[in-house]
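Q: Structure for the following, please:
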Amino acid sequence: MPLSHPHLVEIRHDLHRHPELGMQEARTKAFVAGYLRDLGLEVHEGAGVVGILRSGTGNRAIGLRADMDALPITEQSTHDYVSQNTGVMHACGHDGHTTMLLGAAADLAATRDFDGTVVFLFQPDEETGHGAKAMIDEGVLERFPVEEVYAIHNLPGAPLGQISTRPGLICSSESLFEITITGQGGHSSMPQVGVDAITVGAEMVQALQTIVSRKLAPGAGVVVSITEFLTNGQRNVLPGQAVLKGDVRARSPEDRAQVETFMRQITAGIAAAHGVTVEVSFVTEFVESMNATAPVEAVARVGTALGHDTIADRPPMSFSEDFGQFSAAVPGCFLLMGNGTEGAQGRPLHSDDYDFNDALLPLGAAFWAALVRDRLPTDKKG
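A: Here you go, the predicted model:
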């Protein structure tokens, strides 16, 4: 039977008090593994936690993913379950995601009213994009093969319980770049005898914006952001070295590859014009998250049947999601579920006063359980 709302809240608040950064989720993993074992699930621990629940004789299997990690943010909330780990906070709602999936596991373990296997995937380190790959590299999809995989993320600012998703691209990729410029430092009173790396770097900052405005098709949805400009200069010392760091979001692998190509061309050209050397590192941390049609249709069908305001053709999200590693390997669906519009529940994700909406817990748990019954029906239809 479903967990009571107070029980779900108790779990979520406990997880919120004890947030852990990616690949450091020792307490959270122990909590999740212990809870699943108490429900009678088969449990496997590695980079993350995997719970296996079987019912009936069906050979179909689906995967449900929740993320467990927190962020390096100092919480500014005043509620009585504020983070007890200084400088670490569940500012993205992963405490709620984990709780909803545990709630669904409890419901399904008690009823066993489905035919097949549910693989509960509790993933570490979603925030830096390493957790899904770590689980996949361990062989989770070979050891526990699934036909489809799903994930929920809460969405502040959207009405409570509203479900939105889309076929095709749902979340952008994220690539991190680092551009190192090596010129010739010198005295600030005699710039002509050196090559000031700040001047060269500033030119590159401006020129890199032409990738989006002039080299890619309008509406491509690419974002190029320089987020750090570091030098070895001092008050009267012109820097001989500068480092530009930043972030690229793209909606297709082709656009992502073009951005890297243009970035290397632009920086090499400016470096040649000024007689300096330049090195460029471009590393993709998150691939694009792609939704498959059948899983999206299932999500829309279940959401509508449960009475949720359901949108199956929302615009793609500009943020990135580690779920893309799973959906690149197995047909899947990443969906957003409204966290509410008021107070802390309406604050942007990653805000130091954001909070997951406890009213969403039973809605998410019930959705997960209903999705399993839809995809693994006992009447062998669907």
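
Q: drop to CA atoms for contacts and neighbour counts, all remaining ones
A: Will do.

Q: Now do the strands in the stretch 101-250 of the chain.
A: For the stretch 101-250 of the chain, the strands defined by DSSP state E, counting those that start in this stretch cover 116-123, 148-156, 163-164, 168-171, 173-182, 186-187, 223-231, 237-238, 241-250.

Q: To His350, which of these lies closest?
A: His350 lies closest to strand 148-156 among those, at 10.6 Å (C-alpha to C-alpha).

Q: So which bits of that closest one are buried?
A: For strand 148-156, the neighbour count (16 or more other C-alpha atoms under 10 Å) marks 148-156 as buried.

Q: same thing with stretch 183-196?
A: 183-188, 194-196.

Q: Just the endpoints, please. Distance across that stretch?
A: 7 Å (C-alpha to C-alpha, to the nearest Å).

Q: Equivalent analysis for stretch 350-361, please.
A: Stretch 350-361 has an end-to-end distance of 19 Å (criterion: C-alpha to C-alpha).

Q: now the residue nearest to Gly93 when sequence neighbours are not counted, what's its secondary structure?
A: Computed as C-alpha to C-alpha, 6 or more residues apart in numbering, the closest residue to Gly93 that is not its neighbour in sequence is Phe356, at 5.2 Å. Classification of Phe356 by DSSP: H, G, I helix; E, B strand; the rest coil places it in coil.

Q: Proceed likewise with the subsequent sequence, for comparison:
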Amino acid sequence: MAVINRIAGFADEMTGWRRHLHQHPELGFECYETAAFVAAKLAEFGITEVHTGIAKTGIVAIIEGRGEGPVVGLRADMDALPILEDTGADYASVVPGVMHACGHDGHTTMLLGAAKYLAETRNFAGKVALIFQPAEENGGGGGVMVDEGIMDRFGIDEVYAIHNAPDFAEGEFYTTPGPIMAAVDTFHINIKGVGGHGAMPHETRDPVVAAVGIVQAIQTISSRNHYAMDDLVISVTQIHTGSAENIIPESAYINGTVRTFDPEVQAMVMRRMREIVEGMGPVYGVEATLEYEVWYPATVNDPDKTTFAVDVARDVVGAERVIGDSGREMGAEDFSYMLNARPGAYLFLGAGDGVGLHQPGFNFNDAIAPVGASFFARIAEMALPVEG
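A: The predicted structure follows:
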């Protein structure tokens, strides 16, 4: 089988939805217009059970099939990023400094396409729960939806999601059983010294020198405190201090990200970072404090559900266009909370050559929307077959 003919038949309509969403991006939990658009489309498709206001602007809609059966959850994220768009598209964002730079407009469109088809055909036994989630980029909307009880409230038994992947062959899927994306943490280090004239450093307690020393020491966590075969990334991404060439500042700020898969490695990083920050303060005669924030857990695919999802993807695009053991990567995803609550799988869908994610020139490839919609639809039909 290939892309479902009925879905291919309304591909132009899907492109229209996606470009409308692209023009009207929203951040975090504030996806009010997006949620209203989604709810209106679901009503237009004849879906009558639509639950709004979950995790502030999230939606769960239920499509009932033919007879009794389990409940399969299909999830799409809706939020955008605080980036000034530079695509030159005639449907570019009309919201200054906000754009869909990660393709969530496309993900929402793919799930809407599957919803339209499934509401028409209902060729499955059981129920499909359509999960439209806010705040994937920042805020952990997936975790909030789980905390608000969507899995139990709607009886969801298994759950699936896909993400577009620029620079991977258009229309090809890849995934892996077990861990596929890393846990993500954030650290903030504040340094308080004594400022003064740049010509008289002996009268100061220089936070700049302390910041440099702390950053260098942090790098030894990866190189000297953990086994090289255990995946770990520690990246210092911000250092803010100073105002002029002849002024030693009073304070400095360091910020960065930590990516891990193993909770023991994560705990080691937290311990060593605290030891370094607390120890280096006295070394440089400054006050240094660490705030360590544990964010999204690792995204872990259920092996059996991943095997099933790979079979579905092969049904849609062909066996030769699906990689089922691609290995893991260091990005992060709050779909991890849903996979912690229920078995399921997370897959990537190749978008072809183009600008990468989280960049001002990124634009979702509309050609893959029918592929993603067909995958979602076939997940439902193959997981919930109608007998007879």
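
Q: What value does the TM-score take for this pair?
A: TM-score of the superposed chains, computed with TM-score structural alignment, normalised by the length of structure 1, equals 0.95; 376 aligned residues with a C-alpha RMSD of 1.5 Å.

Q: about what we covered before: distance to Gly219 of structure 1 added to the buried residues of strand 148-156 of structure 1, as TSV?
A: What follows is the buried residues of strand 148-156 of structure 1, written out as TSV (distance: C-alpha to C-alpha, whole Å):
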residue	distance to Gly219 of structure 1
Glu148	31
Val149	29
Tyr150	28
Ala151	27
Ile152	27
His153	25
Asn154	26
Leu155	24
Pro156	25
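
Q: So which residues of the stretch 201-350 of structure 2 form helices?
A: With DSSP state H, counting those that start in this stretch as the criterion, the stretch 201-350 of structure 2 has helices at 207-224, 263-284, 303-317, 335-341.

Q: What is the corresponding segment of structure 1 for the third one?
A: Right, helix 303-317 of structure 2. Structural correspondence for helix 303-317 of structure 2: residues 293-307 of structure 1, per TM-score structural alignment.

Q: coming back round to it: what sits against the aligned partner of the residue nearest to Gly93 of structure 1 in structure 2?
A: Using TM-score structural alignment, the partner of Phe356 of structure 1 in structure 2 is Phe364. Phe364 of structure 2 makes contacts with 102-103, 105-106, 164, 351, as judged by C-alpha atoms under 8 Å, 6 or more residues apart in numbering.

Q: Quick check: the two most widely separated of the residues you listed?
A: Maximum distance among the contacts of Phe364 of structure 2 (C-alpha to C-alpha): 13.7 Å, for Asp105 and Ala351.

Q: who's more crowded, the two?
A: Comparing Asp105 of structure 2 with Ala351 by other C-alpha atoms under 10 Å, the one with more neighbours is Asp105, at 28 against 24.

Q: what residue of structure 1 matches up with that one?
A: Alignment note (TM-score structural alignment): Asp105 of structure 2 maps to Asp95 of structure 1.

Q: Next, find the distance separating its match from Tyr150 of structure 1.
A: From Asp95 of structure 1 over to Tyr150 of structure 1 the distance is 17 Å, taken as C-alpha to C-alpha.

Q: What about the aligned partner of Cys31 of structure 2 in structure 1, how many residues nearby?
A: Under the alignment (TM-score structural alignment), Cys31 of structure 2 pairs with Glu25 of structure 1. Using other C-alpha under 10 Å, Glu25 of structure 1 is surrounded by 21 other residues.
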